[in-house]
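> Next comes the sequence, and after it the predicted model I'd like to discuss.
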Amino acid sequence: MDLPIDEQSGRRRRGLLIVLSSPSGAGKSTISRMLLESDSTITMSISATTRPIRPGEQDDVDYHFVSDAKFDAMIAAGDFVEWAPVFGHRYGTPKVPVKDALRDGRDILFDIDWQGTQQLHSAMGEDLVRIFLLPPSLAELERRLHQRGTDSGEVIGDRMSRAAGEISHWAEYDYVLVNSETESCLADVRAIVAAERLKRSRQAGLVTFVRDLVGTRGAA
């Protein structure tokens, strides 16, 4: 199958795996949603999870909701490129859709934590772009967690206690952004994606293009 032609370069390229990570409440879900809305060529990776489905969610749309036994079977079968426990449940990225997307030149966005990112990097390193979002301060992070109104005080306290540990992994990422203002942060993420798409290593057929380019001068 031929790879799709990239709109920026006009040449065919491999797909791109884009990871957005952050402590809970630092904005990765909001930035992810806005990036998907602003770029129709990026699709969201659908993870499998053992956590219960929440009101308004759809199976196989928001997540693949599976039992603990099914998740264990998927691990044993090698069906994941990464998986990790998060807040008492397990999340994992199915392998087949990721490999299909890379082959077909499609870009996939991952909303995963540092544990999943490490595993994904080990499995798919050269195709992966890792972006970490930092809050402007821990006080602002806590304010955002309270503002979204989805968690109890106990859960927010747990998320805050984990935040420092999550932030400690910032240096394992290719890009680190401080999410002080959403639109500005989104613009930075889009600039990163645009630059990564143009990397020489991701442009399939570039060697042939240059050879033919030089050959046309010799033929003249």
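That came in fine, so what should we check first?

> from here on, contacts and neighbour counts on C-alpha atoms
Will do.

> Secondary structure element holding Thr216?
Under the criterion of DSSP states H and E, Thr216 resides in helix 206-219.

> Determine how far that helix lies from the middle of the whole chain.
Helix 206-219 has its C-alpha centroid displaced from the chain centroid by 36 Å (Cα atoms, centre = their mean, to the nearest Å).

> try this one next to it:
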Amino acid sequence: MNKKTTPGKVIVIVAPSGAGKTTIAQRLLKEYPKIEFSVSATTRKPRKDEKDGEDYYFLSDEEFDRRIKNGEFLEWEHYSGNRYGTLQSEVDKLVESGYFPLLDVEVKGALNVQRLYNSGAISIFIEPPSLEELKNRLSKRGSETESSLQQRLKRAEMEIKYADRFDYSVVNDDLEEAYTEVKNIIEPFITD
């Protein structure tokens, strides 16, 4: 007799670049075996150590267009000259297997996922303590030009305006405290 798995629910974490979203997401993935990262698709070229199907699905512009036309994306967006999107088939496959897909998506995409999955999704917005602190964090990375830094900060200002549209908002002033707060939010969700 096969044991039927209980469908999982979708966890959406949203934040401006530099707010700590990736660090928090990676820790959740390590701590909770039933949380799985949903692999996104992109039109950008793979970086040195990235693998197709693990880090991203690397698609041509034509393939990305075909999948948009076929309605295969839960959400997609232009970002820094490339397109990124979440394939519904990837999320549904994880949910049906009893996993809790973790989506790391942009604000508008997250709102769409929240709308589509309704009570089957939980959304958490990670906020920086201030735009000045966000600027400091992005500058410390050493990977930003002055122009790209200003673009990210302008985008962050826009994204922060949407924070109240999500189920929860967590200010990442201290990483340990923010991570504990996120854990306290998701634990009842993944154990009910």
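That came in fine, so what should we check first? Remember, predicted model here, so these are calculated numbers, not experimental data.

> show me the contacts for the counterpart of Asn136 of the second structure in the first structure.
Under the alignment (TM-score structural alignment), Asn136 of the second structure pairs with Arg143 of the first structure. For Arg143 of the first structure, the contact set (Cα atoms under 8 Å, 6 or more residues apart in numbering) is empty.

> can you pull out the strands in the second structure?
10-14, 35-37, 40-42, 56-58, 73-79, 82-87, 100-104, 121-127, 168-171 (DSSP state E).

> got a markdown table for those, with distance to Gly20 of the second structure and mean neighbour count too?
Supplementary listing: these in a markdown table, determined by distance: least, Cα to Cα, whole Å; neighbours: other Cα atoms under 10 Å:
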| stretch | distance to Gly20 of the second structure | mean neighbour count |
| --- | --- | --- |
| strand 10-14 | 10 | 27 |
| strand 35-37 | 16 | 22 |
| strand 40-42 | 19 | 23 |
| strand 56-58 | 20 | 21 |
| strand 73-79 | 19 | 17 |
| strand 82-87 | 20 | 20 |
| strand 100-104 | 12 | 24 |
| strand 121-127 | 7 | 24 |
| strand 168-171 | 10 | 18 |
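
> Looking at these, spot the one closest to Arg141 of the second structure.
strand 121-127 (18.0 Å; Cα to Cα).

> Mind giving me the packing neighbours of that closest one?
Applying 3 or more Cα pairs under 8 Å, 6 or more residues apart in numbering; DSSP states H and E, we find strand 121-127 of the second structure packed against strand 10-14, helix 107-117, strand 168-171, helix 175-191.

> give me that answer again for 6 Å
strand 10-14, strand 168-171 (3 or more Cα pairs under 6 Å, 6 or more residues apart in numbering; DSSP states H and E).

> now the ones you listed in a markdown table, with distance to Gln114 of the second structure?
Shown next, in a markdown table, are these (distance: least, Cα to Cα, whole Å):
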| stretch | distance to Gln114 of the second structure |
| --- | --- |
| strand 10-14 | 8 |
| strand 168-171 | 12 |
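
> Of all those, which one is nearest Glu146 of the second structure?
strand 10-14 (23.9 Å).

> equivalent range in the first structure for that closest one?
Using TM-score structural alignment, strand 10-14 of the second structure pairs with 17-21 in the first structure.

> want to throw the strands of the second structure into TSV with distance to Thr180 of the second structure?
Output for the strands of the second structure, formatted as TSV (distance: least, Cα to Cα, whole Å):
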stretch	distance to Thr180 of the second structure
strand 10-14	14
strand 35-37	16
strand 40-42	26
strand 56-58	28
strand 73-79	28
strand 82-87	27
strand 100-104	17
strand 121-127	13
strand 168-171	10
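
> For Glu31 of the second structure, give its distance to Phe73 of the second structure.
28 Å (Cα to Cα, to the nearest Å).

> how many other residues sit next to Asp39 of the first structure?
Counted with other Cα atoms under 10 Å, the neighbours of Asp39 of the first structure add up to 10.
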